[in-house]
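Novice: Sharing a model that was predicted from the sequence below.
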Amino acid sequence: MSSVSFDNATFRRVLGHYPTGVCVVTATQDDDTPVGMVVGSFTSVSLDPPLVAFFPAKSSSSWPRLQSVGKFCVNVLASDQQPLCRQIAGPGPDKFAGISHRVSANGSPILDDVVAWIDCALDAVHEAGDHYIVLGRVVALEVERPERPLLFFQGNYGQFSLIE
């Protein structure tokens, strides 16, 4: 492996110039406890078969709980859902306190008022440096609220603005 000519701070600063959407990945554990994590690294992968991906850190305490369920739902947050995002991202035993949701046909929480949701079966997990590449096979999806999504850019939250 070749050495690099930059440090972690430079890597983060440069990649921070690329905006990402903000999603909450959810699942329901065997004891009916909802579990979730915020991700800014979500993407579509394939139409045939329908696959999506996200990239949790190996250090994540939420990812092993989600992985053990074997299915999950990606909830695309709207620009007004920053408080929800911060609650799910924060520490604590009950990240879902006061968060309204319903359960998908696949058994995962769909958060109320999200832009869209994508319900998945866990297809594959690959190691990638200090993260995992998680592939989900899409089993159902829908646009709930065609609003502007919550974005993350240069260390801050924001929203998309259309150029007319």
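Specialist: Cool, got the structure.
Novice: CA only for contacts and neighbour counts going forward, please
Specialist: Noted.
Novice: ok, which stretches of the protein are helices?
Specialist: 8-15, 63-69, 82-89 (DSSP state H).
Novice: nearest to V143, of these?
Specialist: Closest of those to V143 is helix 82-89, at 18.5 Å (criterion: Cα to Cα).
Novice: Tell me how many other residues surround F96.
Specialist: Taking other Cα atoms under 10 Å as the neighbour definition, F96 ends up with a count of 17.
Novice: Pull the contacting residues for it.
Specialist: Neighbour list for F96: P34, V35, Q87, I88 [criterion: Cα atoms under 8 Å, 6 or more residues apart in numbering].
Novice: Put this next to the first one:
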Amino acid sequence: MMMAVQDWVTPDDPVDLRQALGCFATGITIITGTTPAGTRFGLTASSFQPVSLTPPLVLYSIRKGAASIGLVKDSGSFCVNVLRHDHAELAKRFAAPVADRFEGLEWYSGCLGCPVLPDAIASFECRLWATYDGGDHEIVVGEVAKLRRARDGNPLVYFRGEFHPIIPAAPRSA
């Protein structure tokens, strides 16, 4: 069935745009880092994606004015931790204004000094490659220096404004 032209709207209303973009399911990550002064930082991001295999580049975007953009630029590195299906509370913690998001959390320092979450299904330690203007966001590109992936685990995704665990269906019997 074809849609009528009147079903389309212009992206003038940010609510309409956000709701339409929310129809695209994205994985959830926690971006972490440590400044040269030793300040740890972390934030929840659903805007992570690969850019290039050679060189190995990835990106995420962050709202302009967010405190962590300056921290990433100062540190020169960051780690992308891909969250498991049962990490919704952790994602909410790193998205909220919490004094110390790492308090009581298990983590270790990676090769670039960034906090790595050992329970993530994958982690990418990155050197800051470049940042770009992206409207009301800044696009942060990193060159992957080290990576690790778990042998198992299912992702947490963001869809229509909510976190959803992805749990594969049981294999069909023959």
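Specialist: Done, it's in. Not measured: the values here are computed from a predicted model.
Novice: Give me the TM-score for this pair.
Specialist: The TM-score (TM-score structural alignment, normalised by the length of structure 1) is 0.92; 161 aligned residues with a Cα RMSD of 1.4 Å.
Novice: that older thread, reformat the helices of structure 1 as a markdown table; add distance to E164 of structure 1 and mean neighbour count.
Specialist: A markdown table is the format used below for the helices of structure 1 (distance: least, Cα to Cα, whole Å; neighbours: other Cα atoms under 10 Å):
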| stretch | distance to E164 of structure 1 | mean neighbour count |
| --- | --- | --- |
| helix 8-15 | 27 | 10 |
| helix 63-69 | 40 | 16 |
| helix 82-89 | 26 | 16 |
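Novice: which one of the contacts of F96 of structure 1 is nearest R137 of structure 1?
Specialist: Nearest member of the contacts of F96 of structure 1 to R137 of structure 1, counting by Cα to Cα, is V35, at 19.2 Å.
Novice: and the equivalent of that closest one over in structure 2, how many neighbours does it have?
Specialist: Matched to structure 2 by TM-score structural alignment, V35 of structure 1 sits across from F41. For F41 of structure 2, the neighbour count with other Cα under 10 Å is 21.
Novice: So which bit of structure 1 is stretch 141-150 of structure 2 matched to?
Specialist: Stretch 141-150 of structure 2 corresponds to residues 135-144 of structure 1 when matched by TM-score structural alignment.
Novice: now the strands for structure 2?
Specialist: Using DSSP state E, the strands of structure 2 run over 26-27, 29-34, 40-45, 49-52, 57-63, 77-82, 108-109, 115-116, 122-134, 137-149, 156-159, 162-165.
Novice: In JSON lines, list those strands along with distance to L17 of structure 2.
Specialist: Below are the strands of structure 2 laid out as JSON lines (distance: least, Cα to Cα, whole Å):
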{"stretch": "strand 26-27", "distance to L17 of structure 2": "16"}
{"stretch": "strand 29-34", "distance to L17 of structure 2": "22"}
{"stretch": "strand 40-45", "distance to L17 of structure 2": "18"}
{"stretch": "strand 49-52", "distance to L17 of structure 2": "20"}
{"stretch": "strand 57-63", "distance to L17 of structure 2": "16"}
{"stretch": "strand 77-82", "distance to L17 of structure 2": "26"}
{"stretch": "strand 108-109", "distance to L17 of structure 2": "38"}
{"stretch": "strand 115-116", "distance to L17 of structure 2": "33"}
{"stretch": "strand 122-134", "distance to L17 of structure 2": "16"}
{"stretch": "strand 137-149", "distance to L17 of structure 2": "15"}
{"stretch": "strand 156-159", "distance to L17 of structure 2": "14"}
{"stretch": "strand 162-165", "distance to L17 of structure 2": "16"}
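Novice: picking that back up, minimum distance to V45 of structure 1: which of the helices of structure 1 has it?
Specialist: Counting by Cα to Cα, V45 of structure 1 lies closest to helix 63-69 out of these; the figure is 19.0 Å.
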